[in-house]
Structure formats: C-alpha cells, structure tokens
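S.K.: the following block contains a protein sequence and its predicted model.
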Amino acid sequence: MTEPVAAAVESLRLVDHHVHGAARGDLDAEGFAAGLSESPFPAPPGTSQLDSQVGFAVRRWCAPVLGLPPHADAPTYLQRRRELGADEVARRFLAASGIGCFLVETGYRADEILSPAEMARSATTPAHPASAEEVVRLESVAEDVAATAPDASCFAEAFAAALGKRVQGAVGLKSVIAYRHGLDFDPEPPDAGEVRRAAGQWLRDGGRLTDPVLLRHLLWAGVEHGLPLQFHVGFGDTDLTMHRCDPSKMTGFLRRVQDRGVPIMLLHCYPYHRTAGYLAAVFPHVYFDVGLAVNYSGARSAAVIAESLEVAPFAKVLFSSDAWGPPELHHLGALLWRRAMTALLGEWVESGDWSQADALRVAELIGAGNARRVYRLEER
C-alpha cells in the first residue's frame, strides 16, 4: 500500500521556497566544517563540526553522490571533494536533489555563492530542467542605499526607489529583523519624522542596520509591494537572541497586515515550529517551513517534520532546505525531507488513518504546489 507513496515522493520536482546559493569556490576542511554549523566557534579539541547529526547525515547520504561508500570517513570525503572540484561537486548535488525550482535569497555574502541563474544551470539535467527565482532581502537593499550617503530626509524616498528596482522580477522579500532586533517589534508603521530621525542617527554612526524604527519601516515598505514576505524565525547563529525569535511575538504585526493580501512566510521555526504551525492554522495569510532544522536534525529530522504536521493545514506548509554554501546541504535537505515524508505518510496510510490519495496530494502540496500557488510561479 505504501509503495505508490514512496514512488510519488521520490519523483516530485520540489520547489525550494527558501534557499541560498551553493559555494562558488573550493572549500578547505575548515571552510567545509564551518558550512555545516551555525556556530562561529571551533569544535572542542579532538572533535569536528562533522561530529553532529548534520555531519553524520552528510557522510551517510552525500558520500555516494561523490562515488564513495556510505559513512566514508571525513578525510576521505574531503579528499574526494578536492579531486572533483567545486563545480562538479555542486553539479552533482544540485542535480541529485531533484529540486526543480530554487527561490534564492541573495542578500547574504552573495559574492561567495552561485547566483540564481548559476543554480538553475547546475541543477538542470537532460531529463529535468531547473529554474531559479530571486528573493530580495530588505536589510541588504537599505544598506546599499546607505552606502550612497543620502541625506536623512531623502532616505525613505531613496530606499523606496531602490526597492522598486530590486523587486522587478523577484518573487518575494525577506526580513532578518529577528537577527537585527527580534520579533517582539512594534507592529505599527513608523511615521515620516521617526524614520527621518532614525535614518540620520544610522547614517552618522554607520554599520549594519539594527535600528528598530528603520527595520519596521522596511517591513511596511515591503508590504506595499504585495509579494510574499519571509521572516527568519528561531534556529540561527549566535547573532540572534533565541527567545526573541518566537513567532508568537509578532502576532500584532500578523493581525495588522492580515487584510493587506501579503503572505507571511515563517522560515526554519525550530524550536518554535509548533507555534508556527498554530499561527498558520489560525491566520489565513501565514505559512511556514522547518527548512534549516531538517538538515541539522539529521537522523531525527522525521520527528521535526512530523511535529510540523500536527495542527497546521497542509496548504500552509512548504518545503525548504535553507541551504547556504556546501551544496551537500541542498541535496541533503531534499533527501531527508523525502525520507521523512515517505515514512510518515506511508505509516498513516498503512494504519488506515489516511487514504493513499490524500497522502499523495499532501506530498505534492508541501513539496511544490503550495509554493507555486503562494509565489505565483505559474504566472511567470
């Protein structure tokens, strides 16, 4: 009874609705290990960042893609990567992922990773073409504007013009206000005077954008474009304060924008993925994924995915790898998602709780259909 479920999940051309580019150049041992951790600090003496769920998953599931046996040791694995070279490694993993469309957020260290067009070329096979679309990070646009040294009184206008240019051809916007301030921000849009004063202070002080008034201004400027608006939630590096990344803290903003027709996309969400599922269940414009957590939970990823499917309507859950850097993460995110969905849906069909037809439909919705609908990919 479960074989059709397994075959259908395996054959899905996934839409990765939140992802970054694969590493552009060769990675040494240190760079590769760093790419598999959200921590900027080295592992304890005598150990490696590969001594983790994600590290073990890479050695188990990614080694065969490079022509190595499962569980190849780290030195052998790294030597094989060097022999093949960055371009071939990226091509193998992106093609093996079975991802048919990447929605690439380009605002983080873009010079070190493949562009959306390069991602699509690397993932294309003779049997299956791949595509890629851009998601624009609001804070990066603002920092580009600041680099032109505008007068504070002109900042809002300059940002609006720059964002208007960047969204042409883009399918979505993203905010990292969770990193720069927290999700416990004032849900009301700031007035022009507040924006002018905050811009003056930021332009004098320099540095990256962390002012909560300006961060709110970016959000509301983004809302005006009507595109899906992504938010980093939960799991991340030491730059964020975890308890301020609980998505329930932005409930006021969710209420405030509910009638604006803007889909709110909650990304990653672990360990708040159950909270995100609740928000997706009660608000018509809220969607979520567990992207980053799938790779980092490795052999436990099926448990995380199962928890994400407890209360959320299945039309509100999306697939994401949130991979950045090592292309193993693009492949692994898809592979672990497929394994988890096959096991979970198969179990529910086998027990009689779900029909086979419902299982097949839900797999397609989460793997691709929801993203195509929300980001209007069929219109492109």
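M.R.: The structure has been received and is ready for your questions.

S.K.: contacts, neighbours, all on C-alpha from now
M.R.: OK.

S.K.: tell me the secondary structure at residue 271.
M.R.: Classification of residue 271 using DSSP: H, G, I helix; E, B strand; the rest coil returns coil.

S.K.: pretty sure it is touching residue 235, no?
M.R.: Yes - counting by Cα atoms under 8 Å, residue 235 is a contact partner of residue 271 at 6.9 Å.

S.K.: more neighbours, these two?
M.R.: Taking other Cα atoms under 10 Å, residue 271 and residue 235 do not tie; residue 235 has more neighbours (24 against 17).

S.K.: check which helix or strand covers that one.
M.R.: Under DSSP states H and E, no helix or strand contains residue 235.

S.K.: got it, and the one 4 residues further on?
M.R.: In this structure, residue 239 sits in neither a helix nor a strand according to DSSP H and E.

S.K.: so what's the residue count around it?
M.R.: Neighbours around residue 239, by other Cα under 10 Å: 12.

S.K.: and it, how far from residue 38?
M.R.: Residue 239 sits 10 Å away from residue 38, going by Cα to Cα, to the nearest Å.

S.K.: residue 297 too?
M.R.: From residue 297 to residue 38 the distance is 13 Å (Cα to Cα).

S.K.: these two: who's more crowded?
M.R.: For residue 297 versus residue 38, neighbours defined as other Cα under 10 Å are more numerous around residue 297 (18 against 14).

S.K.: could I get the contacting residues of residue 137?
M.R.: Contact analysis of residue 137 by Cα atoms under 8 Å, 6 or more residues apart in numbering lists 105, 106, 107, 173, 174, 175, 176.

S.K.: now these: which count as buried?
M.R.: 105, 106, 107, 173, 174, 175, 176 (16 or more other Cα atoms under 10 Å).

S.K.: isn't residue 178 up against residue 238?
M.R.: No - using Cα under 8 Å, residue 178 is not in contact with residue 238; the gap is 11.9 Å.

S.K.: alongside the first one, take a look at this:
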Amino acid sequence: MVDQHCHGVRRDDPPRSGFEQLVAEGGAPAPPGTTHFDTPAGAAIRRWCAPVLGLEPHASAAVYLSRRAELGAAEVNRRLLRGSGVSAFLVDAGPESPGLLGPAEMGRLGGAVADEIVRLEEVERDVAEAGLPAVGYAGALRDELAARAARAAGLKTVAAHRRWPGSDLSRPSRGSVIAAAGRRLADPKARLADPVLVRHLLWAAADVARERSLPIQIHCAFSEDAHGDGASGDAAFGDADPARLTGFVRALAPLGVPVVLVHCYPHHRQAAYLASVFPHVYVDAGLAVALTGAGSAHILRELLELVPFHKQMYGSGCHGAAELCYLAALYHRRGLARLLAGRIAEGEWSVSDAARIAHMIGSANARRVYRL
C-alpha cells in the first residue's frame, strides 16, 4: 500500500491528555469527566493497536497508555508504522515541528520508502519572512517553490479552508501582487489571508507542478487547526465543501496537473462527483477511515458509488499518533475487502476484477500519479 497523504507522528510519548487530543480530530480535550477513548477511534485503538504492543485486545485505556510508555515512542512508532503494511509514505511535513518525525524518519521506522509533499503555505511564509522587498516577492516565491518541488513527490495547499479567494480565480496582475505583497510583508508572521496572494500562490504552484509533472493535493473538509498549525480557527469543520473548488479544478484541466482531493469527509460524495467528472481529479477517504473505526466501510462504500476505480487512492491522513496510521490501513483493508466480497457474491464483479480494483486503490493509482 502507498499512504499518499499523511503527516509525521510524535517522536516522544505524550501524557494521557496529549495523546487523547492527538486521536481526536478536534484536537481539544474531552469534556470534564469523559475521555476520547470513548469514541470509535478510541475503541479501535484498544481493540486493534493493543495486540501490536503486546497486550490483549480491549485492554483498558490506562493499561494501554502504561504499555505505550514502557515501550517508548520509538518502539511504539516502529511497531505501528510497520504493522500498517505501508510500503511508501508521502509525508506533508509542514507546519514543521521538532516534535514530529520527518519523511526520512517515517520511512526508516516504518520500513518503507518516504517522500515529501510540500505545503504551499509554508513555502510562502518562509518567503514572506525573508525580509525581501515587495517587488521581489513573486520571483522569490516561484524560485523557492521550484527548489522545494525538485525534491518532492507533490505539492499541497490548505487554502480551501483558510481564505479561499472566492469566485475570481484568474491569475492576478503583477501590479496587484506587488501591492498585496507590500501589505503582506508588513506582517509576515500572520496567516496568509489576502485573496490576491492566495490566487498568486495557487497559480505559481500550478506552473511549477506542470513543469515538474507533480500533482497538487487540495485539503478539503477538516479544520486545519486540528492538524497543529497553532492558529485560531477561521475555518470550521466541513467549511471547505469541494464544490467551492470546482472553478480552480476546472482551470487546471488544460495544464494537465493532477489534483488530489484529500480529507474530503463529510463532503466525500461531492468529491467523488468531481473525480468522476474531471479526468485529472483524484480522491481519498482520508483520516475519516481511522476516526470512524468499525463504521468506516460505509464511507468507502459511498466513495465507490461513483469514483472511477482508477481515480481513488489510499491516504491515512494520520497526524501525531502512529495509531491512526495503523487503524486507517487496517480499516481500509477490512472495509474494502468487505465491499469487494459483496460485489463478487452479487455477481457484479469477478474475483479478478476485485483484485485489480483493490490494487489500483491501494497502490497503483498513487504510484502512477506521483511517479513513484
């Protein structure tokens, strides 16, 4: 399997409160008197991850966390990442954090190949903080994007649930970019919000992606604040309906740049429709597979209602906790196997059809699109 969309996991062993926030999409503590172990993901950790750490299935949360601390973060990560059965990780390393494993470490501990997915907003922030004049902003941004893309498997933007530039998705003029850059450089540490600069960043990335034959991942539905960028929420859960992205997706079609919609739940059906309509659009189920646990087969079933089999990929979306990487792979295999078996039993697909579809979704599509 190729995990075409994941983040680094923690290199240390957090306290219980910290661990519980890692395995909850909201990234906030559970209400007083409750625990995030009483969630589909929490129950799945106790059932499926406990045996990987040498415990009986359904070990209590306290016993599980005690065993986790006893083994140490490096051994826990090694067991869970290797146990996921992933042969290649494509890691979004931004926003950078010394507490998270980078792509090389994810590959080493996971016994897999690992490549980086470059986060556009991180590149832009580095350029903005470099102290250059506004007239040099556009050129510096393009040069830095090209330099980082040369070492990467793909590019990624989270603009869809920050400050999507609205209905005007045309390339901004040089003058408007310089004017907006002047305002931006006055406060370079602020989150990128100017719609002119968001448009410029997207089009600069599209040009680099076309030149290097790289795909662009667009992070769709979940709030980015839950993935640790430390910003206060200006995008709530589910804000970025993939339908908002249609204009930009359509504009990229003539360039031949593949677009991969990631973290699409709860709008996965809209994303599936875009993947069925546009030949350059792909989709994955993302972290929702791990978070919904035993109910994840329903999400996979809804994707398979419409997504062409050569347009769906596997991506765990894991961040912080290696348990999420393990559970996403486990439930992807279990859910897809159940769906394929049902189609075979109904006479809809042959066994060879099912095997070919499983191979495309789990590995072949990502290897083709990312040129692995």
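M.R.: Yep, it's here. These numbers were taken from a predicted model, which means no experiment stands behind them.

S.K.: please state their TM-score.
M.R.: Superposed pair, TM-score by TM-score structural alignment, normalised by the length of structure 2: 0.94. Supporting alignment: 359 aligned residues with a Cα RMSD of 1.3 Å.

S.K.: quick one on the thing from earlier: of residue 178 and residue 238 of structure 1, who's got more company?
M.R.: residue 178 (23 against 12).

S.K.: residues near the aligned residue in structure 2 for residue 196 of structure 1, how many?
M.R.: In structure 2, residue 196 of structure 1 lines up with residue 178, judged by TM-score structural alignment. For residue 178 of structure 2, the neighbour count with other Cα under 10 Å is 19.

S.K.: doesn't residue 178 of structure 2 fall inside a strand?
M.R.: No - going by three-state DSSP, the assignment for residue 178 of structure 2 is helix, not a strand.

S.K.: show me the strands in structure 2, by range?
M.R.: Here structure 2 has its strands, by DSSP state E, at 2-7, 88-92, 113-119, 154-157, 216-219, 259-262, 281-284, 312-313.

S.K.: what range does the last one cover in structure 1?
M.R.: Meaning strand 312-313 of structure 2. Against structure 1, strand 312-313 of structure 2 falls on residues 317-318 (TM-score structural alignment).

S.K.: contacts for the matching stretch?
M.R.: Contacts of stretch 317-318 of structure 1 (Cα under 8 Å, 6+ apart): 17, 287, 288, 289, 309, 365, 366, 367, 368, 370, 371.

S.K.: okay, now the first one: neighbour count?
M.R.: Other residues within reach of residue 17 of structure 1, judged by other Cα under 10 Å, total 32.

S.K.: now do the third one
M.R.: As a burial measure, residue 288 of structure 1 scores 26 neighbours (other Cα under 10 Å).

S.K.: that one contacts residue 276, doesn't it?
M.R.: Yes - the criterion here is Cα under 8 Å, and residue 288 of structure 1 meets it with residue 276 at 6.5 Å.

S.K.: anything in contact with each of these two?
M.R.: Common contacts of residue 288 of structure 1 and residue 276 (Cα under 8 Å, 6+ apart): 266, 269.

S.K.: if we can go back for a sec, using a markdown table, lay out the contacts of residue 137 of structure 1 together with distance to residue 190 of structure 1.
M.R.: Below are the contacts of residue 137 of structure 1 laid out as a markdown table (distance: Cα to Cα, whole Å):
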| residue | distance to residue 190 of structure 1 |
| --- | --- |
| 105 | 26 |
| 106 | 27 |
| 107 | 24 |
| 173 | 20 |
| 174 | 19 |
| 175 | 17 |
| 176 | 18 |
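
S.K.: what does residue 272 of structure 2 correspond to in structure 1?
M.R.: Residue 272 of structure 2 maps onto residue 277 in structure 1, by TM-score structural alignment.

S.K.: give the contact list for the closest residue to residue 197 of structure 1 other than its chain neighbours.
M.R.: Nearest non-adjacent residue to residue 197 of structure 1, counting by Cα to Cα, 6 or more residues apart in numbering: residue 152, 7.4 Å away. Counting by Cα under 8 Å, 6+ apart, residue 152 of structure 1 touches 196, 197, 199, 200, 203.

S.K.: one more time with 7 Å
M.R.: 196, 199, 200 (Cα atoms under 7 Å, 6 or more residues apart in numbering).

S.K.: nearest to residue 182 of structure 1, of the residues you listed?
M.R.: residue 199 (19.2 Å; Cα to Cα).

S.K.: OK, contacts around that closest one?
M.R.: Residue 199 of structure 1 neighbours (Cα under 7 Å, 6+ apart): 152, 155.

S.K.: run the last query once more with 6 Å
M.R.: Residue 199 of structure 1 makes contact with residue 152, according to Cα atoms under 6 Å, 6 or more residues apart in numbering.

S.K.: from residue 179 of structure 1, how far off is it?
M.R.: From residue 199 of structure 1 over to residue 179 of structure 1 (counting by Cα to Cα), the distance is 19 Å.

S.K.: quick revisit: what is the nearest of the contacts of residue 152 of structure 1 to residue 53 of structure 1?
M.R.: Checking those against residue 53 of structure 1 with Cα to Cα, the nearest one is residue 199 at 43.0 Å.

S.K.: in the stretch 101-250 of structure 1, what residue spans correspond to helices?
M.R.: When assigned using DSSP state H, counting those that start in this stretch, the helices of the stretch 101-250 of structure 1 occupy the ranges 116-123, 138-146, 155-166, 177-180, 192-205, 212-223.

S.K.: mind putting the ones you listed in JSON lines, distance to residue 74 of structure 1 included?
M.R.: What follows is the helices of the stretch 101-250 of structure 1, written out as JSON lines (distance: least, Cα to Cα, whole Å):
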{"stretch": "helix 116-123", "distance to residue 74 of structure 1": "25"}
{"stretch": "helix 138-146", "distance to residue 74 of structure 1": "36"}
{"stretch": "helix 155-166", "distance to residue 74 of structure 1": "41"}
{"stretch": "helix 177-180", "distance to residue 74 of structure 1": "32"}
{"stretch": "helix 192-205", "distance to residue 74 of structure 1": "45"}
{"stretch": "helix 212-223", "distance to residue 74 of structure 1": "42"}
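
S.K.: to residue 356 of structure 1, which of the ones you listed lies closest?
M.R.: helix 116-123 (30.3 Å).

S.K.: in structure 2, what range does the closest one match?
M.R.: The aligned range for helix 116-123 of structure 1 is 103-110, by TM-score structural alignment.

S.K.: can you give me the buried ones in the matching stretch?
M.R.: 103, 104, 105, 106, 107, 109, 110.

S.K.: distance from it to the middle of the chain?
M.R.: Relative to its chain's centre, stretch 103-110 of structure 2 lies at 17 Å (Cα atoms, centre = their mean, to the nearest Å).
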